[in-house]
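K.L.:
Predicted model follows, preceded by the sequence.
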Amino acid sequence: MTTARVRVSGPPNSNFLVGYPGISATLPRIEGKVEIRPALGHSAPFHISYVSIGLYRRETVHPHADTKIVNHLAAPRKEWTDLVGKELMLYRCHPGVSHEEILYMDLPFVLFIPFNRPGYDAVRLPPATISLPSRTLETFYELVVSLHQGNQNNSEMKRFAFPVPLCRYDSLSTFGMYNVQEVQEKTTDHLVNLGIKLPRWSYGPGDTVQINIYVSPNPDWSKAKRVSIRNISVVIEEAITFNPEGDEPKTVINKIQRQTLNVQRKLPAEGFQTHCALLFPRKEARDNDGCLPRQKQGFPLYHVSGFTTTAYLYKIEYFLTVKATFSAARDITLRQRIVVCPLDHESCKEEMDAIEQAANDAKYVNPDNPMLPSPVIIRPKDRNALHKLGMTYVGTDRKLLIE
């Protein structure tokens, strides 16, 4: 049985991914066509029963991958695979026939990535592609083409996988919901209150995290007049939770940025205010020679090690922790959740116009019946069938076709 060669190509001069995952107004989807050609002989027909395509998500976690374990057998890497949305049937041979002989196939397709639609039940959006250092955790997407080649005597199922990076755009720091001021206050012994104000709460690599910090005494000044402020520390924490929906979730806290303000003064009656600015860490993508390494297939090149995301096997969250140390009063710690985006603030601004244009284009797309080009299927008995493969007959000899 002649084997087939499979390739997936996107629209002309564009990528597979159309729209912006995480933003439902853009109808995020994967468009392209499956190209099937003879693998051997260049023009030998192959047998086809059916062809289908689906988007699969693969997650792997290894909580101890970034630690050196001596004389100890580490836990194995855990893996989980799931179909995103639905599998799409692209071709099936006629009823009552086990297979058909095909010479050339182009099968257009569009796979809609799940998104929340008004009036429908909320669905869990697929998380973005990510790979942490040492492959502690990974999320990876593949377009998988299932090809059933067979006849009554010999049947074979083959799968062809093509990596597809998937980004999420619902955490851009330019969205209005992230530019609403966040305020939090806390007290431990009713002598002093610690409060913080965040002008916005979504950040990317190299962005400045602005925090307004204020310490106010108890309205009864006689209770707080002996309190002194020693120092105030601000820490950005990365919290990775493995197996978040299981029986024994495990959380690892990484402190990725810290700043300490040495105050050393008595708390005045009117209170104390200060401002702190932290630079969110930016991962250097270039090596020591200033060269960009080859991009890992299926993974975008981010300038952050991690970002806010929730998957099946893990969850990554970020917190801004402010701790005030006092004398004659108990220390106070505030923990405020923040969102980390893979793009910095300037890059987020640049994406806004493109997102608006994608939303306007999506108004003309019907998710229930997208308009697709007709498939191209050439059988050996079709007239000028070899022309599609760039060949023809000259007398009884088969020659390359020259236009």
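P.N.:
Perfect, I can see it now.
K.L.:
alpha carbons only for contacts and neighbour counts from here, please
P.N.:
Will do.
K.L.:
Where do the helices of the stretch 201-350 of the chain begin and end?
P.N.:
221-224, 345-362 (DSSP state H, counting those that start in this stretch).
K.L.:
Just give me the longest strand of this structure.
P.N.:
Longest strand of the chain, by residue count under DSSP state E: strand 250-266.
K.L.:
Which positions within it qualify as buried?
P.N.:
251, 258, 263, 266 (16 or more other CA atoms under 10 Å).
K.L.:
In TSV, list those residues along with distance to Leu166.
P.N.:
Rendered in TSV, the data for the buried residues of strand 250-266 read as follows (distance: CA to CA, whole Å):
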residue	distance to Leu166
Thr251	25
Arg258	31
Val263	46
Lys266	53
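K.L.:
Tell me which residues are up against stretch 162-181.
P.N.:
8, 16-17, 20-23, 127-129, 140-144, 197-204, 297-300, 339-341, 343-345, 348-349, 352 (CA atoms under 8 Å, 6 or more residues apart in numbering).
K.L.:
alright, now check it against this:
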Amino acid sequence: MTSAFVRVSGPPNSNFLVGYPGISATSPRIEGKVEIRPLLGVSAPVHVSLVTVCLQRRESIHPSADTIKGHLVTSNRREITDIVGKEMLLYRAPLGRESEAILSMDLPFVIFIPYGRGGEEMARRVPPASLQLDRRAAETYYEIVVTVHHGASDQKKYPFPVPIARYDTLSTFGMYNRPESAERVVDHLVTLAISLPRWSYGPLDPVSVYIKLTPNPDMLRKAMKATVKAITMSIEEEVIYNHQGDEPQRKAKTLASSTHRVGIKMPEAGYFTNLGLVFPARDLRNQEGIMPRQKREFPLYAVSGFTTTGTLYKIEYYLVVKAVMSGAKDIMIRQPIVVCPWDHAGCKEEMEAIEQAAKDAYHISPDNPMLPASTIIRASDANGLKSLGMTIVGGHRKPLIE
């Protein structure tokens, strides 16, 4: 039985991914065409009984990856594989036949990526973005998987990597540009309050925070004896590994920090200040200053991680403000923030394209996406060889010269 050459091609001059995952108005989807040709013998027909296509998410974690030297031990690695959305049936042999002899097949398809937050209904959850942490401590990647059945028992799968990003954490969205505030009291003497003008950040974005320390008016004399020694501000990344059934493991690390020395007694009116730092970015270039080629499964980001939630892991970020006191207990606030893979300028550039994608998707229905017709050339078709650039001359197969 002749093997098949299978590939997936995207729409002309664009990627497989159309629309913006996480933004429902753009109807995010994978568009493409499965192309099947003979692999050997140029024109020997391929026997095909069934062709399906699906979008597959592969997720894995290794919580100890950052502490192991040398080769990673695989026994600790946990992996899952899920189908995103639905598997599509593209072709089935006619009833009563096990398979059909095919010279060529072009089978258009569209797979809609879920964009509703459907609670416990997994099929409607927005899939997490493609991501690979250092030393593969956690990774998520996607593949378009084409399955070709050549008979009742013979089938072969063909995976094609496709990177997927999420666009619902852009720092330009209004929901992230509203002030967030929090306050904390430890020993009833001093209150620490903070206010963030916005709470979504990307690489090299400025992070500023308004800080207010006020004495308790009911214990004013005792509170004013306390000294504000210093105020520290830091950004923490926390990865929560979930082995599904095991106790989740939490690993936190500080990405950036700054310290503001104060050294004054607590004023009656309180102490107010603004602090800031720059959200860290990693250099994408190598030691020779060359930008490495992007991996097919993962987009290149100037951050090592970003806010995301998968099945096996979750990454969260916190802005930590700590008032170091003398004569009173230290006070700390750990305020959740959102980290976006792109900086504020990059997010602004995407906004216009997102609006256009929403207009383009307005008339698209997931129930009837209006796909082009499939093109199937069977071995029994008259002039079927012509589709492969071949013809019969004197009983022999020859290249077709028109």
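P.N.:
Cool, the structure landed. Because the structure is a prediction, the values reported are computed rather than measured.
K.L.:
Same list, the helices of the stretch 201-350 of structure 1, but as TSV with distance to Leu103 of structure 1 and mean neighbour count please.
P.N.:
Formatted as TSV, these follow (distance: least, CA to CA, whole Å; neighbours: other CA atoms under 10 Å):
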stretch	distance to Leu103 of structure 1	mean neighbour count
helix 221-224	87	14
helix 345-362	35	15
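K.L.:
so which of those helices gets nearest Ala324 of structure 1?
P.N.:
helix 221-224 (15.1 Å; CA to CA).
K.L.:
Reduced to three states, what does the residue positioned nearest the centre of structure 1 come out as?
P.N.:
For structure 1, the residue sitting closest to the mean C-alpha position, by CA atoms, centre = their mean, is Ala128 at 1.0 Å. Following DSSP: H, G, I helix; E, B strand; the rest coil, Ala128 of structure 1 is assigned to coil.
K.L.:
so it touches Thr309, yeah?
P.N.:
Yes. Applying CA atoms under 8 Å, one finds Ala128 of structure 1 in contact with Thr309, separated by 7.2 Å.
K.L.:
what's the residue lying closest to Ala230 of structure 2 once chain neighbours are set aside in contact with, if anything?
P.N.:
Once flanking residues are discounted, Ala230 of structure 2 sits nearest to Arg261: 4.4 Å by CA to CA, 6 or more residues apart in numbering. Listed by CA under 8 Å, 6+ apart, the contact set of Arg261 of structure 2 reads 229-231.
K.L.:
Just give me which of the residues you listed are shared by structure 1.
P.N.:
Retained in structure 1: 229-231, out of these (criterion both residues aligned by TM-score structural alignment, their matches' CA atoms under 8 Å).
K.L.:
any idea which of those has the most stuff around it?
P.N.:
Ile231 (22 neighbours; other CA atoms under 10 Å).
K.L.:
how much space between the closest residue to Phe299 of structure 1 other than its chain neighbours and Glu35 of structure 1?
P.N.:
In space, and not counting its chain neighbours, Phe299 of structure 1 is closest to Pro165: 5.5 Å by CA to CA, 6+ apart. Going from Pro165 of structure 1 to Glu35 of structure 1 by CA to CA, to the nearest Å gives 20 Å.
K.L.:
How about Ser52 of structure 1?
P.N.:
For Ser52 of structure 1, the distance to Glu35 of structure 1 - CA to CA - is 12 Å.
K.L.:
Tell me the residues that contact both of those two, please.
P.N.:
By CA under 8 Å, 6+ apart, no residue touches both Ser52 of structure 1 and Glu35.
K.L.:
Tell me how far Glu317 of structure 1 lies from Ala25 of structure 1.
P.N.:
26 Å.
K.L.:
residue contacts, the residue nearest to Ala359 of structure 1 when sequence neighbours are not counted?
P.N.:
Using CA to CA, 6+ apart and skipping residues adjacent in sequence, the residue nearest Ala359 of structure 1 is Thr26, 4.2 Å away. By CA under 8 Å, 6+ apart, Thr26 of structure 1 lies in contact with 19-20, 355, 358-362.
K.L.:
For Gln295 of structure 1, grab the count of nearby residues.
P.N.:
Count around Gln295 of structure 1 with other CA under 10 Å applied: 9.
K.L.:
Next, format the kept ones among the contacts of Arg261 of structure 2 as JSON lines and append distance to Leu213 of structure 2.
P.N.:
Shown next, in JSON lines, are the kept ones among the contacts of Arg261 of structure 2 (distance: CA to CA, whole Å):
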{"residue": "Lys229", "distance to Leu213 of structure 2": "12"}
{"residue": "Ala230", "distance to Leu213 of structure 2": "12"}
{"residue": "Ile231", "distance to Leu213 of structure 2": "10"}
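K.L.:
What is the nearest of those residues to Ile83 of structure 2?
P.N.:
Taking the kept ones among the contacts of Arg261 of structure 2 together and measuring to Ile83 of structure 2 by CA to CA, the closest member is Ile231, at 48.0 Å.
K.L.:
quick one: the nearest residue to the closest one once chain neighbours are set aside from Thr308 of structure 2, how far?
P.N.:
Distances taken as CA to CA, 6+ apart place Ala323 nearest to Ile231 of structure 2, at 4.6 Å, with adjacent residues excluded. Counting by CA to CA, the gap from Ala323 of structure 2 to Thr308 of structure 2 is 30 Å.
K.L.:
Settle it for me: which of the two has more neighbours?
P.N.:
Ala323 (24 against 21).
K.L.:
For that one, list the residues it contacts.
P.N.:
192, 228-232, 330-332.
K.L.:
Tyr142 of structure 2: neighbour count?
P.N.:
25.
K.L.:
can you tell me the distance between the two ends of stretch 335-350 of structure 1?
P.N.:
31 Å.
K.L.:
which outside residues touch it?
P.N.:
171-174, 184, 201-207, 302-304, 306-308, 317-322.
K.L.:
still on that earlier bit, helix, strand, or coil at the residue nearest to Phe299 of structure 1?
P.N.:
Looking at Pro165 of structure 1 with three-state DSSP, the answer is coil.
K.L.:
What's the match for it in structure 2?
P.N.:
Following TM-score structural alignment, the counterpart assigned to Pro165 of structure 1 within structure 2 is Pro163.
K.L.:
how much space between that match and Tyr141 of structure 2?
P.N.:
7 Å.
K.L.:
what do these two both touch?
P.N.:
Common neighbours of Pro163 of structure 2 and Tyr141 (CA under 8 Å, 6+ apart) are 130, 297-298.
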